[in-house]
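Undergrad: after the sequence you'll find the predicted model.
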Amino acid sequence: MGAPDSRDELEGSEQPFVAHLIELRDRLIRAVLAIVVCFGALALWPGPSALYDLLAAPLVAHLPAGTTLIATNVISPFLVPLKITLMAAFMLALPVVLYQVWAFVAPGLYTHEKKLVMPLVVSSTLLFLLGVAFCYFFVFGQVFKFIQSFAPKSITAAPDIEAYLGFVLSMFIAFGAAFEVPVVVVVLARMGIVSIEKLKGFRAYFIVVAFIIAAIVTPPDVISQLALAIPMCILYEIGIWAAKVFIKHTQAPDAAAEDGAV
């Protein structure tokens, strides 16, 4: 008896276009509700003000004694903590949001494709959060310490809260995106755009690219640039290793049979 045709795997999964729109609407509503619930929970405890104090802690710890951040806009003390609470709520609800995305696209995928997508969704989420945590707990402290060490004694630093929020968001996005390097490497290799051997040969060039990116997206200090470039180079090597594993375990049935026959 011959092997079953993999195209039959999706038979019966087709839905009318309107049904797809209804399902998309329902999953968007669930994702938004998850964010709203997390926002409400964070607003009750620890509260927007406490969240901002937590976010500002790495900077405040390196300001002169008695110095605080300032608000140059009348409504900034109200809006900025709310923006931070919304940002925290989105990050807290991210697993639910990504699950809704996964549940929407999963019926249209073959089994071997599902083996690829779900691990990538989970790993990309964890890597992004890891990048944000690395930036908050390590990079911020080193950067602010370095900057304050160069500040003249005649200058009293009093950063604006909106400017600080913009700086934090840009750094979080930069480090979160940089930590996605393994996912990008795996996708490029799995889709056949770049081979494993070419990825290995690109190592030296990637190191240069990593330092150029770090010089562009981080403040002009050596510490933050090294803190971004070095993890990118390490994660690139992890991506090459992960690509080998993914290619081996996410092949289509016919491709796996051909490889076994060779």
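TA: Thanks, I have the structure now. Numbering: from 1, shown residues only.
Undergrad: going by C-alpha atoms from here, please, whenever you check contacts or count neighbours.
TA: Noted.
Undergrad: not counting sequence-adjacent ones, nearest residue to V36?
TA: A89 (7.5 Å; CA to CA, 6 or more residues apart in numbering).
Undergrad: how close does that neighbour get to L82?
TA: 10 Å (CA to CA, to the nearest Å).
Undergrad: so which residues of the stretch 1-150 of the chain form helices?
TA: Per DSSP state H, counting those that start in this stretch, the stretch 1-150 of the chain carries helices over the ranges 17-44, 48-60, 76-92, 94-105, 111-134, 140-150.
Undergrad: any buried residues in the helix or strand encompassing G166, and which?
TA: G166 belongs to helix 161-178 when assigned by DSSP states H and E. Neighbour-count burial for helix 161-178 flags 161-162, 164-165, 168, 171-178 (criterion: 16 or more other CA atoms under 10 Å).
Undergrad: okay, one more to line up with it:
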Amino acid sequence: MTDIAMKAPAERRLRWPNVPVSVTIAAGWILAMLVLAIFADQIAPYGFTKFDLRNRLSLPGNAAHWLGTDELGRDVLSRLIVSIRISLLIAFGATAISAVAGTTLGFLAAHFRGLVEQFVLMLADFQASMPFLILALAVLAFFGNSLPLLIGLMGLFGWERYARIARGLAISANAQGYAAAVRQLGATPQRVYLRHILPNIASTLIVSMTLVFPEVILLESGLSFLGLGVQPPMTSLGNMVGYGREYLTRAPWIMLAPAVTIVVTTLAVSVIGDWLRDRLDPTLQ
């Protein structure tokens, strides 16, 4: 009985993966950001547009305003929480659109081959060769600013990576026995790709998503910093940094709070992405 009790914890330890401390901290930070984004309205102590001109540029650390106030007396902590929600919404939405569009085009290229494959690869080469920031600036300057347009535009970023990965892995899967066997049993191409090929390449696509996600956050922050991203009265992390740069010498906390959040969040996602790549890539085992 004692031997069985001693073996059970050992087997349980072997069953759980050895997660580094850095990955655990990164996952905790991302979880905290998600909780703040989901319950922003309940957690924020003030409305993010509420003015208090008598407390303009208040120093951080006081009981009323933990992170201080900005030039209009708005609570920096409340604006930071709402900015996290908007920035994560844009990042998650854009990453999902990019992954779905790129994977779909990659599967189409692998299935039809020929002209369809050449057209998809030509689009991917064109996307990779064009600076996306210049394209985004042109589109936003011409069509104006709106949150759905910004999310859709960000969704065009990085799709060529998913397309190349999905195409290559789908061609490899088609050359293997399981995809051909399922096809010979009468399965439709849609079922073959969605029920059999996609689950086998999902790990690689997930790793790619974790690598694109921080880039989308930085890109959105850059556009908002330039004044072409999220527009007032709505706020985002890049928007807060853009407005806070004018008060960098007098009230640096206005810019430092969102800037540190951007850096730590992108670093956390990158750490998790690198760890997942090492865990899921069989060539690195």
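TA: It's in. Computed from a prediction, not measured in an experiment: that's the story for all the values here.
Undergrad: can you calculate the TM-score here?
TA: Remark: TM-score between the superposed chains equals 0.31 [TM-score structural alignment, normalised by the length of structure 1]; 129 aligned residues with a CA RMSD of 5.3 Å.
Undergrad: including mean neighbour count and distance to M232 of structure 1, could the helices of the stretch 1-150 of structure 1 go into CSV?
TA: Compiled in CSV, those are given as follows (neighbours: other CA atoms under 10 Å; distance: least, CA to CA, whole Å):
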stretch, mean neighbour count, distance to M232 of structure 1
helix 17-44, 15, 30
helix 48-60, 17, 23
helix 76-92, 18, 22
helix 94-105, 16, 23
helix 111-134, 17, 10
helix 140-150, 16, 18
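Undergrad: and A189 of structure 1, which of those helices is closest to it?
TA: helix 111-134 (12.1 Å; CA to CA).
Undergrad: spatially central residue in structure 1, please.
TA: Residue closest to the average C-alpha location in structure 1 (CA atoms, centre = their mean): F128, at 2.7 Å.
Undergrad: and the gap between the residue nearest to V36 of structure 1 and L165 of structure 1?
TA: 16 Å.
Undergrad: got it, and I29 of structure 1?
TA: Counting by CA to CA - I29 of structure 1 and L165 of structure 1 are separated by 28 Å.
Undergrad: same deal with S49 of structure 1?
TA: 13 Å.
Undergrad: follow-up on the earlier one: would a markdown table of the buried residues of helix 161-178 of structure 1 with distance to L55 of structure 1 be doable?
TA: Below are those laid out as a markdown table (distance: CA to CA, whole Å):
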| residue | distance to L55 of structure 1 |
| --- | --- |
| I161 | 11 |
| E162 | 12 |
| Y164 | 10 |
| L165 | 9 |
| V168 | 8 |
| M171 | 13 |
| F172 | 11 |
| I173 | 15 |
| A174 | 17 |
| F175 | 16 |
| G176 | 16 |
| A177 | 19 |
| A178 | 21 |
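Undergrad: for A214 of structure 1, which non-adjacent residue is closest in space?
TA: Q225 (4.9 Å).
Undergrad: could you look up the SS state of that neighbour?
TA: helix (DSSP: H, G, I helix; E, B strand; the rest coil).
Undergrad: run a quick neighbour tally on it.
TA: For Q225 of structure 1, the count of nearby residues is 22 (other CA atoms under 10 Å).
Undergrad: can you check V212 of structure 2 too?
TA: 24.
Undergrad: tell me the buried residues in whichever strand or helix holds it?
TA: Secondary structure assignment for V212 of structure 2, by DSSP H and E: helix 198-225. Neighbour-count burial for helix 198-225 of structure 2 flags 198, 203-225 (criterion: 16+ other CA under 10 Å).
Undergrad: which other helices and strands contact that helix?
TA: Contacts defined by 3 or more CA pairs under 8 Å, 6 or more residues apart in numbering; DSSP states H and E place helix 198-225 of structure 2 against helix 76-112, helix 159-175, helix 237-244, helix 253-280.
Undergrad: for the last one, buried residues please.
TA: Spelled out, it's helix 253-280 of structure 2. For helix 253-280 of structure 2, by 16+ other CA under 10 Å, it's 253-259, 262, 265-266, 268-273, 275-277.
Undergrad: the longest one now?
TA: Of the residues in helix 76-112 of structure 2, those scored as buried under the neighbour-count criterion (16+ other CA under 10 Å) are 76-111.
Undergrad: could you give the angle of that helix to helix 159-175?
TA: 40 degrees (axes from the mean of the first three to the mean of the last three CA atoms, to 10 degrees).
Undergrad: can you tell me what sits against the next helix or strand after helix 76-112 of structure 2?
TA: Past helix 76-112 of structure 2, further along toward the C-terminus, the next helix or strand under DSSP H and E is helix 114-129. Helix 114-129 of structure 2 has contacts (CA atoms under 8 Å, 6 or more residues apart in numbering) with 105-106, 108-110, 159-160, 163-164.
Undergrad: just put these in CSV and tack on distance to F143 of structure 2.
TA: Shown next, in CSV, are those (distance: CA to CA, whole Å):
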residue, distance to F143 of structure 2
L105, 26
G106, 29
L108, 30
A109, 31
A110, 34
W159, 22
E160, 24
A163, 27
R164, 30
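Undergrad: A27 of structure 2: which of those is nearest?
TA: So of the contacts of helix 114-129 of structure 2, ranked by how close each gets to A27 of structure 2 (CA to CA), first place is W159, at 25.1 Å.
Undergrad: my read: the closest one touches A96, true?
TA: No: taking contacts as CA atoms under 8 Å, W159 of structure 2 lies outside contact range of A96: 9.8 Å.
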